[in-house]
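Chemist: The amino acid sequence is not available; the structure is as follows:
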């Protein structure tokens, strides 16, 4: 079912050898470009036509009436509501601690630089709605934005034919729980274009966050610059670094838990134990057969993006998982805390047998919007910082400027930018102190 890659004894760079899903965002760009341009020029009319073409739903308005949000919350299964409330409470507790405070540094007497942290004014939050319903993504996007102090939040999610062209009611209920009343029934690249350009019903935003399919990722790439983006999210992935102490039932179940998202989802086990590799492979077959989305999971596990990687020892295993830079990384080894402390590249790290990725997806308090496709080597997951901008405020007196004026003029001359120097000289009647 799942392929094996034997890196024992190898000194090669593992990046080229590890399994990875192919995601050709560049090729998708040309397909989403006309969609985005159509929304730009025709607004709601274009959104209605595009939505009917791709989602099989004929909208009369793109915005979800507020009463539908309240209705969805009133009809929500009490057990699901309780679970969402716990998820929100824990996410708020973690994200509230991330808020940065302004800080002033006195560089010299009379000269200070203050870093002010200012929230983005308006944010568009994308919540997927394809193969599954993701109210948890509402929580993970909205909570950090609210804790950052964003004043204007809009959520969009694809319309569902089974729910009269509205997003899934559980998504609407999650929005209501969080106090978000601006919600749109628009999905795909057209939703990103709606946020970027604005329409008669939706004001343009400054930043778009949230995972989506390849068309959403391509639209984000296309419109980056007009809007800020969090990331070009690809298929979800899990890597598990495990040794002989790991329980193969847990490892197999955790690989399956991510594989059920998408046929392109990646599940990678890195281990120095051949016995564990054999046991996990043996566990996968009956567990996949017994679960609901067995066909989708089997496709993901059979794909080139998934595999079992054999290494000489945990040291080599650490090099491999750092090279892979997984969205989700589980450490199931002896002394897992010490091993986890040595990891440099991961979207989120889950330590030991009792912290599976599923916990982080819903109720650990951490954020599940994380970098994919190896981007964890340079990018972070969604957090309060994603919605803040640091602004430097420079405040110098005449005396403080005079002290450094000569150095500024000399550097301006070295860069052949005499106008920069003249802006200093003009303030001292063209006689620069220290020159």
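Modeler: Noted; the coordinates are in hand. Source: prediction; values computed, not measured.
Chemist: only C-alpha atoms for contact and neighbour calcs from this point on.
Modeler: OK.
Chemist: how about residue 395, secondary structure?
Modeler: strand (DSSP: H, G, I helix; E, B strand; the rest coil).
Chemist: Can I take it that residue 124 is in a helix?
Modeler: No - the assignment for residue 124 (three-state DSSP) gives strand, which keeps it out of a helix.
Chemist: Could you pull up the residues touching residue 400?
Modeler: When contacts are counted by CA atoms under 8 Å, 6 or more residues apart in numbering, residue 400 touches 108, 109, 110, 111.
Chemist: Which element, helix or strand, includes the residue nearest to the second one when sequence neighbours are not counted?
Modeler: What it means is residue 109. Nearest non-adjacent residue to residue 109, counting by CA to CA, 6 or more residues apart in numbering: residue 400, 6.6 Å away. Residue 400 is part of helix 398-414, with elements assigned from DSSP states H and E.
Chemist: same thing with residue 344?
Modeler: Using DSSP H and E, residue 344 sits in no helix or strand.
Chemist: Go through the helix or strand just after the helix holding residue 400 and flag the buried ones.
Modeler: Using DSSP H and E, the helix or strand that directly follows helix 398-414 along the chain is helix 418-425. With burial defined by 16 or more other CA atoms under 10 Å, the residues of helix 418-425 counted as buried are 420, 421, 422, 424, 425.
Chemist: next, the one to line up against it:
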């Protein structure tokens, strides 16, 4: 018997709307105590024993019989062989996606990723020096599913930023995926290891005899990977701790309802905890979308996952107006936000918080996932209120530049000394005063 998907039906005019809406949005990011304990032990062990611990855990969890770390490194020849062995259509698609992703991130770098400086009226130079990270590690999931597109989205911005060395780690099952290895070749991975889990994160964070220590770790993973990234943050940078995937569709009733139904499915098929929400002021249109959900669901291979996601976390919400729909969207701050409207440019200025905004009926979220160009690594769980998509800026750091002229030292020294004495820091004050001309 085919599963059914019945997202929660709400209307903003309902008496209990606020409570039911809040309950549907709620997702607990609390981690399992057993996971935390296991990760703590693995990280400590890898930090203490290095390669030996990484090899032991990799053999245990991936059921391998590797006798050395050398057996777990994937050479450039293997990545290229995977690429050469793909069907021509897949090779062309990988290269086209990579070109578009690179082009977008090169534009992003030009827009805000360059060093700058200026001199004030005293001849003092002030500015900012932008430099890339030296070495980055990218974690690529390889268990339930492998995502070559995520590999491109993590690696290409690092290349554009100027990162010197990019290390890929992937669990053993993912290392058997030719499309994923080919993406590593096209994206320009420098070294690749078939290790995963918390042990891979620990190896990247602290370094071993074989795995180089990195400056930052990016890429999604399971609960063990997320916990490990959280624990090593501070020793290295991390991109984010991602929650389940989300899509919010703002519809004015002009987009074919089957398109909207399939867009809702596109996130629901990721995971039972993924969230798909429709906001629309047209109740009859919402009925049509539900009818398409019923019609289309049986056709999909991942229908069981979709049904669980839609039934557990999905919602079809009837709003008073599109303006109200935009206001609710800002409260949700979704990962993916589609404006399914004939005039998306009318509504876009009202929207403040979203990981990525997809404008117009022809802009399916899936194009953003694979090949439009902007990064698909996006903030989830309402964190778009204060965070941004992965980008070139995540692989750069900024140093302030200050060169004070003799004339500038006279004016700035007096200000600094006054404040320093007020804070009780006499050495600060005197260091400034020594550079001032005696009066």
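Modeler: Yep, that arrived. The structure presented is a predicted model; accordingly, all values stated were derived computationally and were not measured.
Chemist: Give me the TM-score for this pair.
Modeler: Superposed pair, TM-score by TM-score structural alignment, normalised by the length of the first structure: 0.93. Supporting alignment: 426 aligned residues with a CA RMSD of 2.0 Å.
Chemist: Tell me, of the contacts of residue 400 of the first structure, which are also contacts in the second structure.
Modeler: Retained in the second structure (both residues aligned by TM-score structural alignment, their matches' CA atoms under 8 Å) from the contacts of residue 400 of the first structure: 109, 110, 111.
Chemist: how about residue 363 of the second structure, what's its partner in the first structure?
Modeler: Under the alignment (TM-score structural alignment), residue 363 of the second structure maps onto residue 355 of the first structure.
Chemist: how near is its match to residue 422 of the first structure?
Modeler: Going from residue 355 of the first structure to residue 422 of the first structure by CA to CA, to the nearest Å gives 61 Å.
Chemist: what about residue 84 of the first structure, which helix or strand?
Modeler: helix 78-96.
Chemist: got it, and residue 288 of the first structure?
Modeler: Counting by DSSP H and E, residue 288 of the first structure is part of helix 274-290.
Chemist: Which stretch of the second structure lines up against the helix or strand following that helix?
Modeler: For helix 274-290 of the first structure, the following helix or strand on the C-terminal side (DSSP H and E) is helix 294-302. Per the alignment by TM-score structural alignment, helix 294-302 of the first structure matches residues 303-311 in the second structure.
Chemist: Then stretch 219-228 of the first structure?
Modeler: Aligned by TM-score structural alignment, stretch 219-228 of the first structure falls on residues 228-237 of the second structure.
Chemist: contact partners of the matching stretch?
Modeler: By CA under 8 Å, 6+ apart, stretch 228-237 of the second structure touches 39-40, 43, 198, 201-202, 205-206, 214-217, 238, 241.
Chemist: if we can go back for a sec, quick one: what's aligned to the residue nearest to residue 109 of the first structure in the second structure?
Modeler: By TM-score structural alignment, residue 400 of the first structure lines up with residue 408.
Chemist: Roughly how far does its match sit from residue 392 of the second structure?
Modeler: The gap separating residue 408 of the second structure from residue 392 of the second structure is 35 Å, by CA to CA.
Chemist: Could you do residue 301 of the second structure as well?
Modeler: For residue 301 of the second structure, the distance to residue 392 of the second structure equals 36 Å [CA to CA].
Chemist: Could you check which of those two has the larger neighbour count?
Modeler: Set residue 301 of the second structure next to residue 392 and count neighbours by other CA atoms under 10 Å: residue 392 wins out with 27 against 10.
Chemist: so who does the equivalent of the more buried one over in the first structure touch?
Modeler: With TM-score structural alignment as the criterion, residue 392 of the second structure lines up with residue 384 in the first structure. Going by CA under 8 Å, 6+ apart, residue 384 of the first structure touches 95, 96, 98, 99, 144, 145, 147, 148.
Chemist: In ChimeraX, how would I select just the buried ones from these?
Modeler: Remark: buried members of the contacts of residue 384 of the first structure, expressed as a ChimeraX selection using 16+ other CA under 10 Å:
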select :95,96,99,144,145,147,148
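Chemist: wait, which of the contacts of residue 384 of the first structure is closest to residue 21 of the first structure?
Modeler: residue 144 (29.0 Å; CA to CA).
Chemist: any idea which element the closest one lies in?
Modeler: Taking DSSP H and E as the criterion, residue 144 of the first structure maps to helix 135-148.
Chemist: which residues are contacting stretch 111-128 of the second structure?
Modeler: Identification of contacts with stretch 111-128 of the second structure by CA under 8 Å, 6+ apart yields 129-130, 392-393, 396, 398-405, 407-408.
Chemist: try stretch 240-258 of the first structure
Modeler: Applying CA under 8 Å, 6+ apart, the contact partners of stretch 240-258 of the first structure are 236-238, 265-273, 275-276, 279-281, 283-284, 287-288, 297, 314, 317-318, 321, 329-334, 353, 356-358.
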